[in-house]
Every structure is written in C-alpha cells, then in structure tokens.
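Colleague: how would this look folded up:
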Amino acid sequence: MKELKGSVLNTDSYDRRRFGQLLEMSEKLRKVNKEGSSLFPTFQPLMGDMWACLFKMKPELLEEVPEGLEMNHQLMERVMSDEGYQEFREFTRLDDLAAALGTTKYSETVLGWVKEQAQRDQELAEALQNLMNGEQGASQQAADALSAALNQQGNSLSRMLSQATQEAIEAKENVKSLLGGIKAGSGDSELKKVPLKDQLLLAEKLSHDKKLKEIAKWAGRMKVIANRKQRSKHKDATSRNGVRQGNAVEQLLPMELGSYASPLTKMDFLRRYVEGQTLQYETKGPEQLGKGPIVLCLDQSGSMTNQDAISKGFALALMSIARKQRRDFAWIPFSSNAAAPLIYERGKITVQDMIQLATIFLGGGTSFEPPLRVASQVIQQSRFNQADIVFVTDGESHVSERFLQSWNELKSKKGFSVLSLLLGRESIQGVQGFSDRIVRASTFEDESVYQAFEI
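Modeller: Okay, here's the model as predicted:
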C-alpha cells in the first residue's frame, strides 16, 4: 500500500492510512493519481488532502506550509474557500462513498484546471517541468506561477468545482437507486450492507455507462411507486376488523394509550401490556402479505429494445419488494428462447449481478412457451408453494394446449398466480390461457403497469 506522504491539512496517521486503502479500492482514483503525478510530484498528497477536507469532521489548513507543498497549500486553500465547498461537505462528511466520489471529481477537476493553465501560461508549464525534474527552487517557482493563475482564472475553477459537486452527488444517488430498497429513506442503510469497494466499482461504472445510468434513473422512480403501492396494500390488508388482546404498539386502542399516559393507570397498563392483555385492533386482512417467490418473465425480443432500460428499472423495483419481504426472486429473460433463470435469494443482488443485468439483452423474436417452462422448473424447485409470476411482453405467441394442461395442473398443485403485462398490444389471446390477470398498457410509464407492485 502506498501511504500518503505530506499534507497541508491537520491529518493524522489514520487519515493517511484510510486514503491509502481507498486508493487500493478504486481503479478510478488510481488512474487520476497516475495522470496527476505525471504533471507534478505532490499530486497524490493533494488527493489525500482532497479526501480529508471532504471526509473529516473539522479539516483545517496548517498555518506553516511544509516544504515542497506550496502548490498543494494554494490549491487546497482555494478549494476550501470556494462558495459551494461547505454545502458539499454536508453531503460528504463522515460518508465513505460520498467523500471518495467527491475526491475523484475534485481531483479530476483540479488536475484538468492546472493542465489548462499550463497550456495558457508558459511560465507555469516550465515551472511544473522543473518541479518534475527535481530542480532546486522549482517548488517556489511553481507556487508563484500558480498563484498568478489562480488570481486570473480562479472563477473558472469555481465553475468546474460546482459541476464536479453535482456529478458526485448524482453518482451516489444513482448507486442508491440501484442498490437501495423500496422503503423511503432506506438507501443509505442498504448501502452499508455492500462493501465500499463494490460501491465504488458500481459508481465508476455509472460514470461512463449511459445505459446503467438510465437504468438507475428508472429504478429510482419505480421504487418510489412500488413503495407507495406496497404501503397502500398493507393498509388495505390490515383493515380494522374488531378488537382483541395483544401487545402490538402500533395497533393499541386510544383508551389504552390514555391509560399509559395517566400516572394512576400506567403501572396497570404496563402489567397488562407485558402479559399481552392490552386491547388492540384486530387487523387480520383478506390476504397474507409476502407469500412465495416472485418470478419475472421479461420479454427481451428486438421490439423491446427501446424499453430495455425502463424494463430493468421495473425489474429492480420488483426485486426490492422481494428483498423487503424476504422472498426469492427469479428473473427469466426471453425472446424466441428463454435464458437460464437468474435467482436472487430473498431479492438480494450483488454489484456484479447488477452489472450483468444491465448488459444482458437477447434480441430476436418472441415465444411464450420457453420462459413459462423455465418458470415451471423454478416453481417446482422453490422452497415455497405459492409464487407470484409477472409475465411482461409486447409480442404475440401461441402456447400449446398440451403445455397449458400441464401448466394448470402445476398451478393447482403449487398455488401460484400469473399477472401478464401486455405492452402496446390489444390482443390478449396469446396470454389468456396461462394468466390469472391481464393488464394492457402502451408503455411501462402507464399507471396500469404499477398494479404489478401490489404482488
């Protein structure tokens, strides 16, 4: 591990060691470091200070500038006095991922700005070259030339830093959209379950993969809708149907809450609560939430090309429901044939799985029977007797009577149900034989599609 040497901030051995670890984790940070270190030799310590100024609780510039770090001191002083810096720190402070992303963006930005100034200013270019050659007095010469550039072109650096800030914030939000659950505000807690190295890998993929970025955008939107649908379903399923004894706090009758609030009756309430004898609403609903696995058969024929990103955002929203309810999730992409099912136990997906999901697209024609056969195999091998199958297609196909007979026999035995989403098609004939519910919509953005999130 390469340890940071030299700092113009109040850093300690932990800070230096932690940045060294981040440098090992992040391919992007290493790439920026290599490029910057070829321009001036103190670029890696500068990156370490960039990280420290974003992550530390109270970063401060040293009053005495260490010898050879004059340029770093000037650049850090300029960054930390920038108008948007303090606000950005509210986002990055004590946040490993946000601070690492901010370090990458800030380091790229400062490097790009210094390069641009060196192309404009021959004196700065020569000073930097002398610095790389280790010539005596080059450090002060470069600092003087940089100071002049900052005085003349400091506003352009501010604009570039503002853009870098927005890109870092967007990058983290996209990672949260992909890896987070459907529950509002659960994104940061879900991220903590994923190793930082994998978070950085996904963030770096997002920075240059437009397709993955688009999937993240749709996944975020779809999860908001899925959360709303699930809350509504839970409310409907737990309608108040009477009174019973118990100790579920959220279901206690108002009179019992009054007993708790009164000093005269509080001890009696606590005794009855511990013994499960307090009065609460009866909330048995018409259906049990979170039954068996969720199986998604997703059409990836050529005609679905334009809806590929949004369809995968839809798949990730369904997967988040499975994760929240600890249900297995099976994703079966199909066109004229069906691919092998991708099984995510209890809806959990790794970063590598995420990248794989984003890059898979089959193309070709449309056939319904192959994915249904694969779904049959998944259901037969499942730990559960009940499953929710979501079948999504924009095509038409014929399913044989012989297959339908075996399908219906399996349905009677395993108790699964099928919701088919027909996109841009009026005819329901192809899916009618194997579906329990059919929803027609022109695209994934139609509200009718969101009925799938009630499973």
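Colleague: drop to CA atoms for contacts and neighbour counts, all remaining ones
Modeller: Will do.
Colleague: helix or strand next in line after the helix or strand hosting A330, which one?
Modeller: Per DSSP states H and E, A330 falls inside strand 329-334. Moving toward the C-terminus from strand 329-334, the first helix or strand encountered (DSSP H and E) is strand 342-344.
Colleague: for that next one, what is the distance to the chain centroid?
Modeller: 18 Å (C-alpha atoms, centre = their mean, to the nearest Å).
Colleague: pull out the buried positions in it.
Modeller: Under the neighbour-count criterion of 16 or more other C-alpha atoms under 10 Å, strand 342-344 has I343, Y344 buried.
Colleague: show me what the next helix or strand along the chain from that strand packs onto, helices and strands only.
Modeller: With elements assigned by DSSP H and E, the helix or strand that comes after strand 342-344 is helix 351-359. Counting by 3 or more C-alpha pairs under 8 Å, 6 or more residues apart in numbering; DSSP states H and E, the packing neighbours recorded for helix 351-359 are helix 196-208, helix 210-237, helix 308-324.
Colleague: next, the structure of the following sequence, for comparison with the previous one:
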Amino acid sequence: AELLAMHHPVLKRDFHRRVLEGTVLQYRLRDDEQKGKGPMVVCIDVSSSMQGDKEMWSKAVALTLMDIARRQRRLFRAVMFSSGDVSLKVLDLNRERRYAPDLNKVVEMAEYFPGGGTDFETPIDAAVELLGEKKLKRGDIVIITDGESQVSPDWLTRLRERKDQLDFSIFAVLVDVGSAETSSLAQFADRITSVKRISDEHARDIFLHVQS
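Modeller: The predicted structure follows:
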C-alpha cells in the first residue's frame, strides 16, 4: 500500500522521507524478516526418561518450531535421539515441497520413540554436520530434552571449535515436567528455557533468539 505513493509526485517525496526515518508501514516487518535467516536443526530427546508427559511436551515444542519455520520459509531438520547411532534418526521435513513440511515425515517425527539411554554428543555432532551443508548454513541448533546425560571435556572443546567455524548457536528447551537436569546443558547451550516457563513472554524470547 505504501508503494502507491511512488506514483504521486508530492507523496513520492514524503515516502522517501519516511523511508529514511524508518516510519513507513512495512518497516518493522522487513526488519523481522531479516532476523529469520537460517534453518532450524531441532534435536529431540526420545530416550526412556522422556516417556509420557515429557514426550508430549517435547513433540509439541518441536511442532511449534516446525510451524514457525514453515511460516518464515526456513528449512527444518529433526534429529531424534536417545543413545548411540542405532536410535539416531534424521528427518528432512522439507525435501519434497521445500518449506511446506511433508506430512508423512511429521507423523514419523511425532510417533518415533525408541527409548533407551541418553547421549547428547552423537545428536549434537549430527546436527553440526548438517549445518556444514551448503543449504543449511547460517542455521542454529535447538535441543529439547530433560537434560539427564553427561558430556566429555574433549567433546566440549571440539564443539566450541566447530561453533567458531560455522558461527551457530545452541538453544535448549528443558522439559522439566518431573525430574530434569541442567548441568550438562549449561556447558554447551547458549540459552536455556523450560516448558514450565513457556508463557507468551518466554516462548517469544526463545523463539525470537533462535532466528538469529
């Protein structure tokens, strides 16, 4: 609507003035679009400790992030994990229709639950490898978990080196419905929130920061 002013000799000058002042109607929208640049790689804990309400919360948060990615035309990858390589499942939800998620993949993400122990290192390494691909560069990692696992100092050192190389952030959503632990997450996550804190304000905080 603002561009219509470009066809009027007087309003055109006023339009240019307001562009410089940042007061045109679409100014804030264009600014927000620039923030949401990168893909999302979301690691979802599907270990035995997540069974029940924790699983439902983790899948709900993942589906919310997926919908945000769709609306912002961002690529979305899900890394489902428990312990080791056997249970690891990487889902490309945009393969066929790019930004519109493949419904079969969404159902697979919602239903997949192998159980077992918890290993943070393998899924984070897989997520970092995805960010190394050309089409997924400038992305960020989100991990959704109850936090009940440990990581080694050597792995943390390698992860920090990769973060410097690829320039990404790691965001954690702690599923604190029941027992939960933050000590390991605090070692490698740049920002942590929890499902009990996801009011409108806290949800906006984590979801906006993951757009950088």
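Colleague: from the chain's centre, how far out does the strand holding A330 of structure 1 sit?
Modeller: The answer for strand 329-334 of structure 1 is 20 Å, by C-alpha atoms, centre = their mean.
Colleague: right, so of the helices and strands packed on helix 351-359 of structure 1, which gets closest to F403 of structure 1?
Modeller: helix 308-324 (26.3 Å; C-alpha to C-alpha).
Colleague: angle of that closest one against helix 210-237?
Modeller: 40 degrees (axes from the mean of the first three to the mean of the last three C-alpha atoms, to 10 degrees).
Colleague: so which residues make contact with helix 308-324 of structure 1?
Modeller: Residues from elsewhere that reach helix 308-324 of structure 1, judged by C-alpha atoms under 8 Å, 6 or more residues apart in numbering: 178, 180-182, 211-212, 214-220, 222-223, 226, 290, 293-294, 296, 298, 300, 328-329, 331, 346-348, 357-358, 361, 444, 453.
Colleague: drop anything exposed from the residues you listed.
Modeller: By 16+ other C-alpha under 10 Å, the contacts of helix 308-324 of structure 1 give 178, 180-182, 212, 214-220, 222-223, 226, 290, 293-294, 296, 298, 300, 328-329, 331, 346-348, 357-358, 361, 444, 453 as buried.
Colleague: that older thread, pick the most deeply packed of the helices and strands packed on helix 351-359 of structure 1.
Modeller: Mean neighbours per residue, mean count of other C-alpha atoms under 10 Å, is largest over those for helix 308-324, with a mean of 24.
Colleague: and that helix with helix 351-359, angle?
Modeller: Between helix 308-324 of structure 1 and helix 351-359, the angle comes out at 150 degrees (the same axes, to 10 degrees).
Colleague: which SS class is the residue nearest to E121 of structure 2 when sequence neighbours are not counted?
Modeller: Once flanking residues are discounted, E121 of structure 2 sits nearest to V151: 6.6 Å by C-alpha to C-alpha, 6 or more residues apart in numbering. Secondary structure assignment for V151 of structure 2 (DSSP: H, G, I helix; E, B strand; the rest coil): coil.
Colleague: corresponding residue for V151 of structure 2 in structure 1?
Modeller: In structure 1, the residue equivalent to V151 of structure 2 is V399, according to TM-score structural alignment.
Colleague: just P39 of structure 2 next, same as before
Modeller: Using TM-score structural alignment, P39 of structure 2 sits opposite P293 in structure 1.
Colleague: that match contacts D328, correct?
Modeller: Yes. Counting by C-alpha atoms under 8 Å, P293 of structure 1 touches D328, with 4.6 Å between them.
Colleague: tell me how far the equivalent of V142 of structure 2 over in structure 1 lies from A148 of structure 1.
Modeller: Counting by TM-score structural alignment, V142 of structure 2 lines up with V390 in structure 1. Here the criterion is C-alpha to C-alpha, to the nearest Å. By it, V390 of structure 1 lies 64 Å from A148 of structure 1.
Colleague: neighbour count winner among these two?
Modeller: Shown here are V390 of structure 1 and A148; by other C-alpha atoms under 10 Å, V390 has more neighbours (24 against 13).
Colleague: contacting residues for the residue nearest to E121 of structure 2?
Modeller: Listed by C-alpha under 8 Å, 6+ apart, the contact set of V151 of structure 2 reads F120, E121, S184.
Colleague: look up how far R197 of structure 2 lies from it.
Modeller: For V151 of structure 2, the distance to R197 of structure 2 - C-alpha to C-alpha - is 25 Å.
Colleague: repeat for F188 of structure 2
Modeller: Counting by C-alpha to C-alpha - F188 of structure 2 and R197 of structure 2 are separated by 20 Å.
Colleague: against structure 2, where does stretch 14-28 of structure 1 fall?
Modeller: By TM-score structural alignment, stretch 14-28 of structure 1 lines up with nothing in structure 2.
Colleague: hmm, back to that, out of the contacts of V151 of structure 2, which is most surrounded?
Modeller: Result: F120 is most packed of these (other C-alpha under 10 Å), 22 neighbours.
Colleague: once you drop chain neighbours, what's closest to the counterpart of that residue in structure 1?
Modeller: Residue pairing (TM-score structural alignment): F120 of structure 2 is matched to F368 of structure 1. In this structure, F368 of structure 1 finds its nearest non-sequential neighbour in S397, 5.9 Å apart by C-alpha to C-alpha, 6+ apart.
Colleague: surely the one you found meets G430?
Modeller: Yes. Using C-alpha under 8 Å, S397 of structure 1 is in contact with G430, at 5.4 Å.
Colleague: hey, what's in contact with both of the two?
Modeller: Counting by C-alpha under 8 Å, 6+ apart, nothing touches both S397 of structure 1 and G430.
Colleague: give me the longest helix you can find in structure 1.
Modeller: helix 138-179 (DSSP state H).
Colleague: packing partners of the helix or strand just after that helix?
Modeller: Note on helix 138-179 of structure 1: by DSSP H and E, the next helix or strand toward the C-terminus is helix 187-191. In terms of contacts (3+ C-alpha pairs under 8 Å, 6+ apart), helix 187-191 of structure 1 is packed against helix 138-179.
Colleague: what span of structure 2 lines up against the helix it packs on?
Modeller: Under TM-score structural alignment, there's no match for helix 138-179 of structure 1.
Colleague: what packs against that helix?
Modeller: helix 70-80, helix 96-120, helix 122-132, helix 187-191, helix 196-208, helix 210-237.
Colleague: what about the last one, distance to the chain center?
Modeller: Taking C-alpha atoms, centre = their mean, the mean C-alpha location of helix 210-237 of structure 1 is offset from the chain mean by 12 Å.
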